[in-house]
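In: fold the following.
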Amino acid sequence: MPRTSERERTLRTTRTALLRAFLLGRSLAWDGLNSDVLPLDSAQSNSSSQSSSLTSSDGWDTDSTSSSMDMSSSGAASSMIVSSDSAMDDFEFVIRILQQLESRRVLNERRTPRGMERLVDRLHRLQTSTAVGDAVFYRHLVRMKPDAFVTIVKLLEPHEMFAVKDPRRAGASVAEQAAVAFYWMGRYGNGGGVVDVAFVCGCAEGSVVKYVGSVCKVLYDMRDQTLCWASNEEKEIAKAWVAAQLECVDFSGGYSMVDGSLVPLAFKPGKKAYHREYFDRKSQYSLNIQLVVLPTTYRVIDYVVGYKGATQDSRAFAASDIMKRPGIYLEAGEFVWADGGYGLSEHTCGPYDHVVAAKSRDFRRFNYTVSKVRVRSEHAFGYLKGRFQCLRGLRQLVRDEVDHDRITTTIVGALVAHNLALRWDRVEERRTFIDLSMLSEEAAKAWEDLDQGNTDQTALEREAWTRRVNAYEARASATRDRLQSQSQTQRDQDRRLGAKAVREKLHKALFTAKDWEFEDTTEQSRLHDRTEAEYQRWLAKKAEAAANRRALRQQQARGRGRGRGQVRGRGRGRGGTGAAGAS
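Out: I've put the predicted structure just below:
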């Protein structure tokens, strides 16, 4: 069914109201006449008037003026005995009102003009102002510093999304659209509603939706250049920071950490979107996102966005490229810090379980040391959601897969903008490696004007990336046949053993660097998540169970042997007796 506009609905309501008023007036005029004037008695006239009124009201077509004229004419003809002239005058008056309403383009008075300054004009005024607090207010509006906003606008301008197709209708500038989009991203709750954002930004409600969608789509297209893996320079700085923070060189292999978070949805998803899959462990509807960040700059170097709130973190992270092709990103001795919810893997390392840590001080010391580095992933999520607070409660409705993809684009766009704005947040922010060959000339010039890149360093980065890809493909082809011959159980067992071996190596290196002594654990007991006393009891219990199984098998074997011997003896006796008797 086609949607009706507000104007059509208003006209329909007005027609119905005028018709009812006209029929009610005729009915009252009929009832007020004396019985001497009427040719019929009062009872018959009332029933006739009411029946004609109901018949006319039920058969009225509110969408057609011509049908209203016919119906009203028939109603006037039925009351011609009372006063035909007054009825026709009233009817013509109603028709004139309807014709005047239909001839008007606007039925209701327009809303009072906002009288608000456009956000982009306000930003320009704040940028050129020298008053105390204006710079802070600038960042409060668009959630980033002026230099970051201007550079991001330069990166957005060359995209075809903002190309002007008709010079006579150029539309809003890229700066205005980016300002509205970043203002919307920086709010949640009632302050993040479309009406409130439109009022503050000085634009229409529909423009807010359009600007946010366009800016997020362009930022989404920049994800490969911005949300890229760490460069060699970033790796070395992060490794040095981890080694200095923990006072252990062996821990420097974990220069990145992964963690997951939920992006709550402000509205319940529709039935076609399978809303039950969005319901998470916190009894809310949300999306699951996974981020791999650097501990020194909080820059996002890998991500997984799109899984629904009911998805477990380990399952979502398993879909990342770093877990599918770890050899391309991680070299020998490198791994990613993770928490206990991600399971065991030779490419990740996490703390001992809380139940295991409660058994011995040796486990708790290791967990405390790991938490000093891994907490940076929690800080990264707080930094991201503190900048773009729409991720604390996304006010976008999910009705189907199209809306789900739109929300995914919005989240990735926020990640890209966050990574770009990080460069100006602190003085010690380092240059982010970005492949400028994938960008347009204007975008590449914006980066070069900001920070002159080193061509030799860029060539080394590309060479290192190519070398890692070739080495990974060679190892993958060499181990493919071996993995195909193994069962899934064997693969899982090898994966767990490899992960525990990595953690045990780090555990011993930590205690050696700190000059600590293991109190009640050994290498074998730690590999089994037990203390030495508990491990010995477990071995004794295991040996006892094996001895019982062995004794049971021997007993069953002797029983089967006696049974077979008795059967053969009886057979030979009967056969021998029979043969002797026959002879």
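
In: going forward, measure contacts between C-alpha atoms and count neighbours the same way
Out: Fine.

In: point to the residue nearest the middle of this structure.
Out: L287 (4.1 Å; CA atoms, centre = their mean).

In: gap between it and G393?
Out: Using CA to CA, to the nearest Å, L287 is found at 11 Å from G393.

In: for the helix or strand where the residue nearest to the centre of the chain lies, packing partners?
Out: Taking DSSP states H and E as the criterion, L287 maps to strand 286-293. Using 3 or more CA pairs under 8 Å, 6 or more residues apart in numbering; DSSP states H and E, the elements in contact with strand 286-293 are strand 256-264, strand 300-308, helix 313-317, helix 361-387.

In: identify the residues contacting that strand?
Out: Applying CA atoms under 8 Å, 6 or more residues apart in numbering, the contact partners of strand 286-293 are 256-265, 278-280, 299-311, 313, 316-317, 377, 380.

In: what distance separates the start and the end of stretch 136-149?
Out: 14 Å.

In: can you list contacts of it?
Out: With CA under 8 Å, 6+ apart, stretch 136-149 has contacts from 123, 126-127, 135, 179, 182-183, 186, 387-388, 420-421, 423-425.

In: buried ones in that stretch?
Out: Using 16 or more other CA atoms under 10 Å as the test for burial, stretch 136-149 gives Y138, R139, L141, V142, R143, M144, K145, P146, A148, F149.

In: which two of the residues you listed have the greatest separation?
Out: L141 and A148 (13.1 Å; CA to CA).

In: secondary structure element holding V356?
Out: helix 354-357.

In: following up with a second sequence; could you model it the same way so I can compare the two?
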Amino acid sequence: MDAASSSVLREPKSPLSLSAFKWSWLQCCQQTDRSQEGTVGGREGFNLLAPPQEPDDQVMFTHRPPIFGVMICSVRSHVDFKGGGKQLLLQPLLVPLFLQKGIKRPWSKKVGEHGVPFEEDPVDVEAQLIRGFFRRERVIRPRIDVFAYPNEYLKERYRFSKDSLVYLTRLLKPHVANVTNRGSALSTENILCIALRFFASGHFLYSVGDSEHVGKATVCRAVRSVCLALKQFLPTFVQFPGHKPLFIIKDEFHRVAGFPNVIGCIDGTHIPIKAPSINEGDYVNRKSVHSINVQVICEATQIITNVEAKWPGSVHDARIFHESSLCQAFQQGQYNGYLLGDRGYPCLPYLMTPYPEPEPGPQTRFNLAHSRTRAKVEMTIGILKSRFQCLRGLRVSPERACDIIVACVVLHNIATIRERATLLVLRKMAQRNTYRLYRPTETGDF
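Out: Have a look, this model is predicted:
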């Protein structure tokens, strides 16, 4: 007998009566397994298949109803347990179904042509419970047509407009589409919207599933597949120093507060997570909260150009930057410009920090321009966390938390780029309409 079954028979927990079972079946089993004895209720040498002294005799079982304890001892001599404990658990679950209809036990070698000699058709409560649990009817709830709702509804729940959802669907379809011929499979739009709803709300999985008419496991799979798909687009949408020419990036920062030659602002933010089971102390930050310390670098237009989401909360911001590949690139002279950081970073030839105790005059003006320009990264982090509320606290492992953070950064850049592109189009259309409205006539009048 293996350790699992022996522990079941060794430690009694609750008394259950054997008088609820048909004694005729126990007598039939006694003919096949008369020699099987076990330890039940702390009594050595007690034959499980022998009738008790009184009808209301109490026999102790640990984790299963009485029928399970009897079946474990009667079946073990006829089954070759090659697969460990699986067969030991599966076959007793099938026994009540055979007993209720009087079918022969297929694993027994001694019963032969005899069935189970019930005098009347019994009502097996355990069999009904097991059958009701394992044979649940599959219910497919109606799918939600997200494109039938207006843009205000979609932005509140998914943080994207209808056109942006169509763009994301086409972008992620090769990576998240279900390859199946079943008619009830989720479409790419449904998978994307389930993940976006989780990112935007940060609610529990079953709450997101109730909103999207799917189950909790379906929400978990959808979020995971979308995270892995967006992670592949990180080099495409998150590039340092940015997608625009370098002189345009410097000019945008210069127009903020007059600070010249700036190509990015750097800062760190903590994303709370649940306490991990491995190296739990490494993730406790200075506020005694388990978190992931994320390094973010952005442009003046709130577009994130670099992200490092792999360090525990106890690691300092300066070490994260020193260990990053971006720091090595600056040391090799690959970029012509400065980064602006707070006092938590060291002052380097390529990383400008404020004066700790500025004197009146140039140092005070330097700190003022520095703080006004560096505020862009704090604004960017605030927009990122307000857009995707799941970053307020993730109830997942650190590895999956890092994937979710990267996915939210990619979605943030996509949303920011599309919003600015839409604004530019609207601005050009407004200028064109204004020019047509006030275009001079042939007589020179407006």
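
In: let me see the TM-score of these two.
Out: In this superposition the chains share a TM-score of 0.67, using TM-score structural alignment, normalised by the length of the second structure; 344 aligned residues with a CA RMSD of 3.7 Å.

In: can you tell me which of the helices and strands packed on strand 286-293 of the first structure is most buried?
Out: strand 256-264 (a mean of 23; mean count of other CA atoms under 10 Å).

In: rewinding a little: give the aligned range of the strand holding L287 of the first structure in the second structure.
Out: Using TM-score structural alignment, strand 286-293 of the first structure lines up with residues 291-298 of the second structure.

In: what segments of the stretch 1-150 of the second structure are helices?
Out: Secondary structure of the stretch 1-150 of the second structure by DSSP state H, counting those that start in this stretch: the helices cover 3-10, 23-32, 66-75, 86-101, 125-134.

In: for V208 of the second structure, which of those is the nearest?
Out: helix 125-134 (24.5 Å).

In: after the closest one comes which helix or strand?
Out: Taking DSSP H and E, what comes next after helix 125-134 of the second structure is helix 151-158.

In: next, the angle from that next one to helix 362-387.
Out: Interaxial angle, helix 151-158 of the second structure versus helix 362-387 (axes from the mean of the first three to the mean of the last three CA atoms, to 10 degrees): 100 degrees.

In: buried set for the next helix or strand after helix 151-158 of the second structure?
Out: Using DSSP H and E, the next helix or strand after helix 151-158 of the second structure towards the C-terminus is helix 162-176. The neighbour-count check on helix 162-176 of the second structure (16+ other CA under 10 Å) flags K162, L165, L168, T169, L172, K173, V176 as buried.

In: next, count neighbours for the nearest residue to the third one once chain neighbours are set aside.
Out: Put plainly, it is L168 of the second structure. Excluding its sequence neighbours, the residue lying closest to L168 of the second structure (CA to CA, 6 or more residues apart in numbering) is L192, at 8.0 Å. Applying other CA atoms under 10 Å, we find 23 residues neighbouring L192 of the second structure.

In: now swap in A551 of the first structure and tell me
Out: Per other CA under 10 Å, the neighbour tally for A551 of the first structure reads 12.

In: ok, now P142 of the second structure?
Out: If we define neighbours as other CA under 10 Å, then P142 of the second structure has 10 of them.

In: is it true that it touches H213?
Out: Yes. P142 of the second structure lies in contact with H213 (CA atoms under 8 Å); the separation is 6.9 Å.

In: can you tell me which of the contacts of stretch 136-149 of the first structure are buried?
Out: 123, 126-127, 135, 179, 182-183, 186, 387-388, 420-421, 423-424.

In: how far apart are the match of strand 286-293 of the first structure and its match in the first structure?
Out: With mean CA distance after the TM-score superposition for the first structure, stretch 291-298 of the second structure departs from the first structure by a mean of 0.5 Å once superposed.

In: map Y355 of the second structure across to the first structure for me.
Out: Match for Y355 of the second structure (TM-score structural alignment): Y352.

In: surely that match forms part of a helix?
Out: No. Using DSSP: H, G, I helix; E, B strand; the rest coil, the assignment for Y352 of the first structure is coil, not a helix.

In: burial count for it?
Out: Neighbours of Y352 of the first structure under the rule other CA under 10 Å: 19.
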